[in-house]
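Peer 1: compute the structure for the input listed below.
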Amino acid sequence: MGKVLIPLADGFEEIEAVSNIDVLRRAGLEVITAGIGGREIRGDHDIKVEADQKIEAIDSSDISAVVLPGGMPGAANLRDSKKLLEIIREVNARGDLCAAICAAPIVLEAAGILAGKKATSYPGFDDQMQSADYQEKKLVKDGNIITSRGPGLALEFALNIVEYLVGSEKSEELKKAMLFQA
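Peer 2: Down below sits the predicted model:
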C-alpha cells in the first residue's frame, strides 16, 4: 500500500481534513498532507495547519489514494490546482481510491473522473457535478470513488475509507475503540 494523499488548500474544512488524517493514521496507513500554495494552510474556521510538504513535491506514483476535504473556498482552491488534478487522474487511471467530502467532489468532477459515476456532495454543489449520477445520500460508493456530504459525516466517511483500503476488520476495530455510533 502506497501513501494516502490529503491535499489542503486555504479555506479547507478542518473537521473533514483532521478527522481523515487522524482516522487513517490510526488504521496504520501512511498519510501525507500536501499544501496547495505553500505549507502553512489556513482552514475555513481560521485554524492554521502545516502540511507535510507542498503539492509540487508529490510523486503520484507513490500515491495509492487521494482523500479530499471540502470547505469553501478550500474545495475551489483544490479544484484550481493543475498538479492535484493530474495526480487524481493518475490515481484513478490505476483504479486506486479517489474520495471527496462536502464541496470537494467538484474537484473530482474537474479532474474528469465522475462521468457516469454515482456521487454526492454538500447540498447545492450538484450543479457543479454535471457528469455524475448525483445521489442525495449521506455516503456514496461507486467502484474506486467514495463521496460524502459534509462535516457531520467526517468520521463515517473516514471509517469507510479505512474499510475500503484496509478491510472491515480494521474499520470495526476502530469504530469500537473510538466509540463510534452511526
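
Peer 1: only C-alpha atoms for contact and neighbour calcs from this point on.
Peer 2: Fine.

Peer 1: so who does the nearest residue to residue 68 once chain neighbours are set aside touch?
Peer 2: Of all residues not flanking residue 68 in the chain, residue 100 sits nearest, at 4.5 Å (CA to CA, 6 or more residues apart in numbering). For residue 100, the contact set (CA atoms under 8 Å, 6 or more residues apart in numbering) comprises 67, 68, 69, 70, 108, 146, 147, 148.

Peer 1: pull the number of nearby residues for the third one.
Peer 2: Number of residues near residue 69 (other CA atoms under 10 Å) recorded here: 32.

Peer 1: and for the first one?
Peer 2: Residues contacting residue 67 under the criterion other CA under 10 Å number 26.

Peer 1: to compare with the earlier structure, here is another sequence to fold:
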Amino acid sequence: MSKILIPLAAGFEEIEAVTNIDVLRRAGMDVITAGIGSKQIEGDHGIKIETDTEISELSADDISAVVLPGGMPGAANLRNSAELLKLIRAVNDKGNLCAAVCAAPIVLEAAGILEGKNATSYPGFGDQMQSANYREERVVIDDNIITGRGPGVAMEFALTIVEYLLNGKERVELEKAMLVK
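Peer 2: The predicted structure follows:
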C-alpha cells in the first residue's frame, strides 16, 4: 500500500488531525501529512504542526487513501485547494478510501464524490452536501467513503479507518492497547 494522505490547511481541527495521524501510524500505516500552501500549518486552536510535505509536491500515484480532518476554516481551506480536490478524485476513481470528519465532508462534496452516498458531518454542514444521502450517525461507511460527525468521534473514526484498511482484529488490538474499551 502506498501512502495515506492527511492534508492540513490553516484552521484545521487539531483533535481530528492528530488522532488520525497517531492512530493510523500506531497501526503501522504509512501516513504522510501535507500542508496546503505551506509546511507550517496552524490549527483552529493555535497548535502549529509542521507537515511532511506540501500538497503541491504530491502525485496521485503516491496516494492510496485520503483522510481529511475538519475544523473551520480548515475544511473550507481544504475545499479551496484545486490540487487536493484533484488528488481526492484520483483516489476515489481507483476505488480507494476517501474519509472525512466534522466539516471536511464538504471537501468530498466539492470533489464530486458524494453523489448518492450515505454521509454525515458536523451539525449544520448537511446543506453543503446536497448530493449525499445525509445521515446523523457518529460514523458512516458507504463503500469507499467514511465520514464522521466531529471532534468527539475522532478516535472512533480513526479506528473505523483501521478496521476498513486492515481488519477488525487490528482495531480490537489498538483499542485494548490504548484503553479505548
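
Peer 1: which of the contacts of residue 100 of structure 1 sit farthest apart?
Peer 2: Farthest-apart pair in the contacts of residue 100 of structure 1 is 70 and 146; separation 13.4 Å (CA to CA).

Peer 1: who has more neighbours, the two?
Peer 2: More crowded of residue 70 of structure 1 and residue 146, by other CA under 10 Å: residue 70, with 34 against 23.

Peer 1: before we move on, which element is residue 157 of structure 2 in?
Peer 2: helix 154-165 (DSSP states H and E).

Peer 1: can you list contacts of that helix?
Peer 2: In contact with helix 154-165 of structure 2 (CA under 8 Å, 6+ apart) are residues 15-16, 19-20, 23-24, 27, 101, 139, 146-148, 168-171, 174-175.

Peer 1: buried subset of these as a ChimeraX selection?
Peer 2: Applying 16 or more other CA atoms under 10 Å to those, the buried members can be selected in ChimeraX as follows:
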select :15,16,19,20,23,24,27,101,139,146,147,148,171,174,175
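
Peer 1: helices - which of the contacts of helix 154-165 of structure 2 land there?
Peer 2: Applying DSSP state H to those, the entries found in helices are 15, 16, 19, 20, 23, 24, 168, 169, 170, 171, 174, 175.

Peer 1: how close does the residue lying closest to the fifth one once chain neighbours are set aside get to residue 142 of structure 2?
Peer 2: What it means is residue 23 of structure 2. With sequence-adjacent residues excluded and distances taken as CA to CA, 6+ apart, residue 23 of structure 2 is closest to residue 158, at 6.3 Å. Here residue 158 of structure 2 is placed at a distance of 16 Å from residue 142 of structure 2 (CA to CA, to the nearest Å).

Peer 1: neighbour count: those two, which is higher?
Peer 2: residue 158 (26 against 12).
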